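> build me a model from this:
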Amino acid sequence: MSDTEYLTRAEAVLAAVERTVDDANDGDHDIDLERNGSVLTLTFENGSKIIVNLQPPMKEVWIAAKAGGFHYRFIDGEWRDTRTGTEFFSALTEYATQQAGLPITFSTP
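This is a model prediction of the structure:
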């Protein structure tokens, strides 16, 4: 994947996360969202955080959550965990739901 293709796909991930948090905040959620360059920080009501950031040199998207740190590469049309193969948005849904204490569903842009 070229650098340009990586950035296009990875930025779409960040935009999808931002959109989902905005939509969730219109409902029952109260999630603080801060973007600093290619880093998104989601802060939940209980003070816990999830950080999603881009790693252009490795062409990866990373998640840091209470559950741990996870690296994702674009494989066969999806962002997949480099160790388990878990899809990015389903994993983020699980981590965010655990930390928020309410269901929140992230999906592919």
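
> only C-alpha atoms for contact and neighbour calcs from this point on.
OK.

> what's the longest helix anywhere in the chain in contact with?
If you go by DSSP state H, the chain has its longest helix at helix 3-25. With contact meaning Cα atoms under 8 Å, 6 or more residues apart in numbering, helix 3-25 is reached by 30-31, 33, 38, 40, 52, 54, 56, 59-61, 104-109.

> roughly how far is the next helix or strand after that helix from the heart of the chain?
Next helix or strand after helix 3-25 toward the C-terminus (DSSP states H and E): strand 32-36. Taking Cα atoms, centre = their mean, to the nearest Å, one finds strand 32-36 lying 12 Å from the centre of the chain it belongs to.

> picking that back up, buried subset of the contacts of helix 3-25?
Buried members of the contacts of helix 3-25, scored by 16 or more other Cα atoms under 10 Å, are Asp30, Ile31, Leu33, Leu40, Val52, Leu54, Lys59, Glu60, Val61, Ile104, Thr105, Phe106.

> before we compare anything, build this one as well:
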Amino acid sequence: MKLSLNLSSSTSRPTPPLNPYLNLYHASKMPPNTLLKLVRSSPHQIAPRTSSSLLRAAASKRTFNHINRSTQTPIQASRTFSSGRPALKGLSPESENPTPTLSPKASSTPAAPANLTAEQYNELSDAYMDALVTKLEELQDESENIDVDYSAGVLTLVFPPAGTYVLNKQPPNKQIWLSSPISGPKRYDFVMASEGQDAKEGTGSGEWVYLRDGSTLNQVLANEIGVDMENPYSVVGHLGE
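Below you'll find the model as predicted:
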């Protein structure tokens, strides 16, 4: 009977708590199942992070970032359009708004052909062609290479080294046509040169003018051939009669 009592008393004695450091030491040598039981029975349990908890943390982080971006105020670049005229600036500081200079307008008006009758045209054109032939024949006498031929209102001039010139009357158009190896073909109309207050009543003078650029037949002959035809006419009657 004494033996049984001693056994019962020995079995009912409580087990003293283990040192935590000793627990860690013994836990490192325990089997996995025994270690898991100790962790579950510990009053300070640390829940292991599972894959589901990691996913929830990542999802909450994405949600926070989305809300943070949506609450930010976007900065928009603004462009200002102005229909006003830009300010002009000069080269010097005092010329802040210089006045633009306007290009001068041509003061001379385009020439208009004179209103010639057929008789007046023939008189003027014949006189001009005759005076020109006379001057060209003088050049022909000085050089054997120059050849002059005038027949039926057509004047042909061989003038080396430039080439061959042809001048002919055009009664239907009341013009004189020129074919030049240098300046090309041109048509000249007779234009009154002076018929104003300084001119005597009933008189006037004029010359043959290329209306497109205002050049005259006298200028072409002087520049290309060297013939002076500035005064081929005497004073003629009023061409408006």
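
> what's the mean distance for the longest helix of structure 1 versus structure 2?
Its matched residues in structure 2 lie on average 0.8 Å from helix 3-25 of structure 1 after superposition (mean Cα distance after the TM-score superposition for structure 1).

> if we can go back for a sec, from the buried ones among the contacts of helix 3-25 of structure 1, which two are the most distant?
Largest separation among those by Cα to Cα: Asp30 and Lys59, giving 31.1 Å.

> secondary structure class for Pro232 of structure 2?
What DSSP: H, G, I helix; E, B strand; the rest coil gives for Pro232 of structure 2 is coil.

> and it, how far is that from Leu54 of structure 2?
Look at Pro232 of structure 2 and Leu54 of structure 2: by Cα to Cα, to the nearest Å, they are 115 Å apart.

> how far off strand 32-36 does the longest helix of structure 1 point, in degrees?
On the basis of axes from the mean of the first three to the mean of the last three Cα atoms, to 10 degrees, helix 3-25 of structure 1 is oriented at 160 degrees to strand 32-36.

> in strands, which of the contacts of helix 3-25 of structure 1 appear?
Using DSSP state E, the subset of the contacts of helix 3-25 of structure 1 located in strands is Leu33, Leu40, Val52, Leu54, Glu60, Val61.

> which residue packs closest to the third one, ignoring adjacent ones?
Read it as Val52 of structure 1. The spatial neighbour of Val52 of structure 1 that comes closest, neighbours along the chain excluded (Cα to Cα, 6 or more residues apart in numbering), is Ile63 at 4.7 Å.
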